[in-house]
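Asks: Below are the sequence and a predicted model; questions follow.
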Amino acid sequence: MRKSFQHVIATLNLFQGTHSLTIFLLAAIFVLSSCDDSSSASSNGSDENAAVDSSSSVCKDCDDESSSSAKKIESSAEKDVESSDDAKIDESSSIKENRTSSSSVKTDDSSSSKKDVSSSSVSSSSSVKSSSSSSVKQSSSSVGFIDPDDVVTGTMTDSRDNKVYKTVTIGTQTWMAENLNYAYTSVPYKFDSKYGSYTSDSTSWCYDDDPSNCDKYGRLYTWAASMDSIGTWSTNGIGCGYGSTCSPTYPVRGICPTGWHLPTKAEFETLFTAVGGSFQAAKRLKSASGWEAAGEATDAYGFSALPAGARDNKGAFSSPGLYAYFWSATEFRDYAYNMFLYSNDEFAYLEYNYKYDGFSVRCVKDSD
């Protein structure tokens, strides 16, 4: 501004005379124009500075707010991250817990979760296979397991020949604790097939036709004889024999003494359950002596199953000391079910065989 006035005065001193007024006016206009430009420039500068200051001021204010907001956002973000991390940690922990829980089923650790899992599996093979009576009791109590200490022993007499047999009560069932040795000889045996025929004067035999074996093992009977297919003592098993199917009325007394009957397949299954399951039934039902593998037999329940072997349809005897077969009253087409025990096996089987085979018989007492 000051430089502009000095410039005007210098111009007036230069131009003096008649045209001084005109020149003065022109100079004034020039000065005013310069002032306007300067003022405008100054004003623009001030506005820009003000804008900068204002912007700076706003930014300063905003910095505080934005800083606060940023901090809030950052804090919130951190919390979200922490929350996410926590979630991941929780998820990871949950996975680990699940894996731990899963692994607890597979290991023998004594943690409570593993005990719960193992105890919830009532019929697991590991608990059934345990040789400890208490563990078997615990695992099988809900399915009818009977502790060996709870069995009741006794005797019964067959009024037909006055033979006395040991008995054992296991839970709700009372069984003969010896193989039946009633000499069923009044009916001859005849077997015909395309391969030939075979006849015998009896449908029950002592092993190897040696009477001393009857004293030891009891007799071997065809299924027809076991069911009393001609109706000597009852009509429930009439017509049940080889080459035909029948519809017996249960219980089937068959060849058993009065008040007793030939067990069904289901009654054998009940017996297996009562002694801890089929996985251990053979070991616990077999006599402690008389088997080739004596170490596989404990006779824990006094059932004393003996390995009497078998007799086929041609009169050949086999496997004493190695196998035991016991007829049931349940047929399957041309076959009939039987309980099968093997010397070297702890497992008890329910299988079916030809009705003409000669097997042992164990009778079970009729329900009261």
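Replies: The structure has been received and is ready for your questions.

Asks: CA atoms for contacts and neighbours, from now on please.
Replies: OK.

Asks: gap between residue 113 and residue 90?
Replies: Counting by CA to CA, to the nearest Å, the separation of residue 113 from residue 90 is 20 Å.

Asks: State whether residue 117 is indeed within a helix.
Replies: Yes - judged by DSSP: H, G, I helix; E, B strand; the rest coil, residue 117 forms part of a helix.

Asks: what ranges do the strands span in the stretch 151-300 of the chain?
Replies: 152-158, 163-170, 173-176, 189-193, 196-200, 204-205, 220-221, 260-261 (DSSP state E, counting those that start in this stretch).

Asks: Can you say which of the ones you listed is packed in most?
Replies: Comparing those by mean neighbour count (mean count of other CA atoms under 10 Å), strand 220-221 ranks first with a mean of 32.

Asks: elements contacting that one?
Replies: strand 204-205 (3 or more CA pairs under 8 Å, 6 or more residues apart in numbering; DSSP states H and E).

Asks: Swap in 10 Å and give it another go.
Replies: The contact analysis (3 or more CA pairs under 10 Å, 6 or more residues apart in numbering; DSSP states H and E) places strand 220-221 against strand 204-205, strand 310-311, strand 323-332.

Asks: Identify the residues contacting that strand?
Replies: 179-184, 202-207, 214, 226-227, 255, 308-311, 317, 325-327, 355-361 (CA atoms under 10 Å, 6 or more residues apart in numbering).

Asks: Second structure follows, compare the two:
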Amino acid sequence: MKKGHLLILLFSIFSTISCSKKNDTKPGDTNVVNINGTNYATVKIGTQTWTAVNYNGPGGENYNRSLDNDPVTGKFYSLTQAMAITLPAGWRLPTREDADKLLLFLGATKDINNNVQGDAAVSTKLRSKSGWSLTQGTNDSGFNAYPVGLAYNAYEGTGTDTTFWTASVGPFSFVQYTLRITNDRGASLNFVTVEYRNYINSCRFSVRFVKDN
């Protein structure tokens, strides 16, 4: 083979490998993003990259208003606090559409009202391998949702539930779309859904961020 042809062949192989690596969006690929001085693990899921741990930055409140912060669970934030968090370029508080895209990639479906909900198989892929009161997740997606519960006027759902804010307002001004993952009272309520919540001024939920790959 001539030298010129060999160089062209090698360049072609290198380019193919490089493009393959660049476009690889399989669940499980991890990296980090620095948000307000703290590194957070990230994971590629489909055409998106998500933070793979709950936000634990300034503001918010520790679980059960504890004085001791637990970086595994992160903090709970009001909607106002979540919307005000400063993020690196490209990153954002997820919208309803972002949450829908995540669930649909993992196998969820839309109902007749165009709402996205995943069954136990989808929930299991998103849930952490420990901490859940009933069945543990497989975390096949790398999202690693830990069952920290949620907070209204009191704390509830620890071990069975976790809810994340989105930036999308619901069908009425006093409700907000959220991403909810649950494993409550058996398989019939082992699901994940994008749904809107009422009484948002008294809600404190966990926070994740997303960007496009």
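Replies: Received, thanks. Bear in mind that the values here come from a model prediction, so they are computed numbers and not experimental data.

Asks: matching residues in structure 1 for stretch 46-54 of structure 2?
Replies: Under TM-score structural alignment, the match for stretch 46-54 of structure 2 in structure 1 covers residues 171-179.

Asks: Now do the contacts for residue 368 of structure 1.
Replies: residue 259.

Asks: State which helix of structure 2 is the longest.
Replies: helix 3-22 (DSSP state H).

Asks: Flag every buried residue along it.
Replies: When burial is assessed from 16 or more other CA atoms under 10 Å, helix 3-22 of structure 2 yields no buried residues.

Asks: Counting by contacts, list what that helix packs against.
Replies: Helix 3-22 of structure 2 packs on no helix or strand, going by 3+ CA pairs under 10 Å, 6+ apart.

Asks: Figure out the length between the terminal residues of stretch 141-149 of structure 2.
Replies: Terminal residues of stretch 141-149 of structure 2 are spaced 20 Å apart (CA to CA).

Asks: Would you check the span in structure 1 matched by it?
Replies: Under TM-score structural alignment, the match for stretch 141-149 of structure 2 is residues 301-309.

Asks: just to revisit the earlier point, nearest to residue 273 of structure 1 among the helices and strands packed on strand 220-221 of structure 1 would be which one?
Replies: Among those, the nearest to residue 273 of structure 1 by CA to CA is strand 323-332 (16.8 Å).

Asks: What residues of that closest one count as buried?
Replies: 323, 324, 325, 326, 327, 328, 329, 330, 331.

Asks: pretty sure the first one contacts residue 348?
Replies: Read that as residue 323 of structure 1. No - shown here, residue 323 of structure 1 and residue 348 do not form a contact pair, counting by CA atoms under 10 Å, at 11.2 Å.

Asks: tell me, what's touching those two both at once?
Replies: 340, 341, 342.

Asks: so what's the counterpart of the first one in structure 2 closest to, chain neighbours aside?
Replies: Okay, so that is residue 340 of structure 1. Using TM-score structural alignment, the partner of residue 340 of structure 1 in structure 2 is residue 180. Using CA to CA, 6 or more residues apart in numbering and skipping residues adjacent in sequence, the residue nearest residue 180 of structure 2 is residue 163, 4.4 Å away.

Asks: which residues does that neighbour contact?
Replies: 76, 145-151, 157, 178-182, 192-194, 204-207.

Asks: now the host helix or strand of residue 41 of structure 1: which residue numbers in structure 2?
Replies: Assigned by DSSP states H and E, residue 41 of structure 1 belongs to helix 20-106. Counting by TM-score structural alignment, helix 20-106 of structure 1 falls onto no part of structure 2.

Asks: Which other helices and strands does that helix contact?
Replies: Using 3+ CA pairs under 10 Å, 6+ apart, helix 20-106 of structure 1 sits against helix 2-14, helix 112-120.

Asks: No further queries at this time; thank you.
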